[in-house]
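Visitor: Sequence below, structure please.
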Amino acid sequence: MISIRYRWWLPAAVSLATLVAACGSNTSAPGDQASSQPTVRTYYIAADEVTWDYAPSGIDQITGLPFGMMETPYVVRAPHRIGRLYRKAIYREYTDSSFRTIKPRAANDRYLGILGPIIHAEVGDTIKVVFKNNATRPYSMHPHGVLYKKDSEGVAYRGSTSAERMGGAVPPGATYTYTWEVPERAGPGPNDPSSVVWFYHSHVDDQKDTESGLIGAIVVTARGMARPDGTPKDVDREFVTLFDIFNENQSWYLQHNIDTYAPLVKGPIKAEAIPLDEQGAFTLNGSGFVDTNFKFTINGYLYGNGPLMTMKKGDRVRWYVLAFGNGFNFHTPHWHGNTVLAANQRTDVLNLAPAQMMTVDMVPDNPGTWLYHCHVSDHMHAGMSALYQVDP
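Guide: This is a model prediction of the structure:
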């Protein structure tokens, strides 16, 4: 059973089209139990400032070799470049409203990397997010797809009351509760699989907030198709993968990162904003200060440095594939070793535009450790690659 759903938006968040291809039926494995009553699902999520490592192993995990000349500008610190460590703000889940204890990520979820916790819900549920801003500047949580009142939109703009504006820019140290309803129109359509994916992200300054790292996923399962924890009962493994060129030049923490890791940098040269290759042709891969602050990542990791995504042959695997960011964020996710069916055509490559979300079902039949990467050549060579493993 393989299916896919496309969504993409103009800046005004107008849906252009939904392309759907689905096959099979929603069947559950023995012992699966669906959630039968609407539930209030409460999450305790904070914006935390951390030191993020884009390549924690210090090597190219795709090749198993030390970084070469092409990779070095993106991951190795030098007097005039920052390297692989950056201050960022990320969403982290806590155990309760005291926000004293971070909720440990399950081993199977560590691949999420820079993404916030997956917020699961079933159609008919209510999501309550108790949000604590542990960062040093105002942030928020804005959801896509679900139903909310103005005070839970997570964006402050003309037409908002002073009370509603509080949720659009939560001050450092403050706590705010968002309430999001999950109606039928937030869940799967008639030809969708049993669950679909939406973004959530900070929206005080949409670009700078997300380039700084504040982004996550909401997964909505059809009514009657969810386990008690909100996950779809007809799926064995879920994966959320974000293809994003993080532009650290637009991060709120750029100056901190310069002062900490590259103090000799006094300011980027204007020409560096137009990356050129050795022959002077336009390229996304450059070696100047500005260029090396573009991080071509999957879940915030470069060159396969994220935790290995694992599954078993024959598992019902659901991939939620996302893209975000600026106009360069057109991506072509490609799975080696297994295929998907998109718009009634079998393929192993998808097409993602900025702020687009896709849901893909796969039943892997080919054991091994396989490459998963963006097939845009510049993106792949700059580090947008990961690995997934199918066990026999």
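Visitor: C-alpha from now on. contacts and neighbour counts both.
Guide: Fine.
Visitor: What is the neighbour count of L264?
Guide: 12 (other C-alpha atoms under 10 Å).
Visitor: and this one, so I can compare the two:
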Amino acid sequence: MWTSTLLIAASAAIVVGASLPPVTSAPTDLSSCSAQMDGKLPYYQPQGFNFSGTIRRYYVAAEVETWNYAPSGWDNWLGVPMNESFRAQTWGYLASNTSIGTTYDKALYRGYTGPDFTEQSEQPDWLGFNGPILRGEVGDMIEIMFVNKLDPFYATMHSMGLFYTKDSEGSLYPNGTNEFAPGNAVAPGGCVVYKWLIPPASAPDAGENSKLWAYHSYISMYEDTDAGLTGPVIVYNPGTMNATMAKNREFILFYGDNQESNSFLAMHNVMKYLPGLAGSVMNETSTYPAMQQGNESYWYPQEVNSPLTNVDTSVAANFFPVSCHFTSYTCFEESITDKSQINGFIFSNNPPFSMCINDAAIFYIMDMGFDTHVAHWHGNNVLHNGVMMASVPINPGQMLTTHMTATNPGLWQVICHFNTHLSKGMEAWYRIYAPWEKCPLVPLES
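Guide: As a prediction, the model looks like this:
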């Protein structure tokens, strides 16, 4: 049996002020989960699955990290500082006494180099706030030791596209399993081992050597993904992973509308970044609603996004509109908290996706959120499903694989062609070094 180790997790935020609930919890005992990283196949395998003998091991944790959607302080699409950008002003992206701005605490997946979860594994800077890239070939098993460092929030890893048995589903609903099984919901400070198989049904499309799938937390998908718990999986045909990686620049493009008002960290962010308004937004005397709300265990309710809020006209209208009817949630005006982002960046604040002239590149695109997007690259076209295209539409929950030959040098934009999303900042840089420049990248294999 051959084992590959590519290791993974999410980073810890400092709890600010005694009034804030803890958001980071160090697991006390990981030995039980570490022992389950044993290479044993799940109790059931799908028809047609032929185990290659290869195990791809990952170490992943969910943690809180402070994230800035526009770290340069500039609207790089207009070429002006944020405080001079009419777009940033229009959408409430400037920090004020009624708007958090562009810096929020996010719940993210981050990778580690081993089962002690002490050293984070490297990931490319352009990947942004996405979770680490998981990779494997058809016939492999992906074995993940997952640790939840969030407190008091539950979290999971749910695969979109790979095969899993019920104990590795990572999804919380009345599904016939025992109450509060670790495979359904990982408690704060807890851990679980997921075993995902890559059967032929998860293989790349005909004529392709690779394909994008995804993973995300699924306690309450809306709140979990808006908090930031999403990540990519790339699947390759048998025996082609190393060659595909060596001959192509591979990039992930996550198009998402992150509504920070729906994040299970929404109230935490209000208390940390707008403490003057926290008392107006949250009613701490409220009781838990009878129905399930927010990021909340089905069997063990927890205080996350469920305290009742005071809906009245005394709070600034552009922060907490009178028309807001979500009385069981913290509630912001969408235009202030909705970030139309690519990999966690707005207004081209991303580290560029870089290529040398004539490089082969694969852009893997995924969409999580509430809206359709249209990926468009200035300067170069992409091949999708055998058709050359200038733009590629993508729907929420969808993953696409596209190919580019980097023939046109320059610093270019890759954008969403949906006008509102473009205005909100859904643009990113990509760069192709010209033949008369020295390309600083390691050359691809031919």
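Visitor: Please work out the TM-score for the two chains.
Guide: The TM-score (TM-score structural alignment, normalised by the length of structure 1) is 0.81; 335 aligned residues with a C-alpha RMSD of 2.0 Å.
Visitor: those helices in structure 2, which residues are they?
Guide: 31-35, 86-90, 221-227, 241-247, 266-273, 275-281, 334-337, 419-424 (DSSP state H).
Visitor: how about the residue most central in space within structure 2, what does it touch?
Guide: Nearest to the mean C-alpha position of structure 2, by C-alpha atoms, centre = their mean, lies T230 at 2.8 Å. If you count contacts by C-alpha atoms under 8 Å, 6 or more residues apart in numbering, T230 of structure 2 has them with 108-109, 130-131, 214-217.
Visitor: Quick check: the two most widely separated of those?
Guide: For the contacts of T230 of structure 2, the farthest-apart pair by C-alpha to C-alpha is L108 and A214; their separation is 14.3 Å.
Visitor: which of these two has more neighbours?
Guide: Neighbour count, other C-alpha under 10 Å: between L108 of structure 2 and A214, L108 has more, with 29 against 24.
Visitor: Now which residue in structure 1 aligns to the more buried one?
Guide: Aligned by TM-score structural alignment, L108 of structure 2 pairs with I90 of structure 1.
Visitor: tally of neighbours for N209 of structure 2?
Guide: N209 of structure 2: 18 surrounding residues under other C-alpha under 10 Å.
Visitor: oh sorry, the question was meant for A382 of structure 1
Guide: Residues near A382 of structure 1, counting by other C-alpha under 10 Å: 24.
Visitor: What sits closest to it if chain neighbours are left out?
Guide: Leaving aside its chain neighbours, A382 of structure 1 sits nearest to F296 (5.9 Å; criterion: C-alpha to C-alpha, 6 or more residues apart in numbering).
Visitor: Does Y215 of structure 2 touch P232 like I think?
Guide: Yes. Checked against C-alpha atoms under 8 Å, the pair Y215 of structure 2 and P232 is within contact range at 6.2 Å.
Visitor: mind listing what the residue mapped onto S423 of structure 2 from structure 1 touches?
Guide: Under the alignment by TM-score structural alignment, S423 of structure 2 pairs with H381 in structure 1. By C-alpha under 8 Å, 6+ apart, the contact set of H381 of structure 1 is 70-71.
Visitor: One more: G187 of structure 1?
Guide: Neighbour list for G187 of structure 1: 122-123, 195-196, 220-222 [criterion: C-alpha under 8 Å, 6+ apart].
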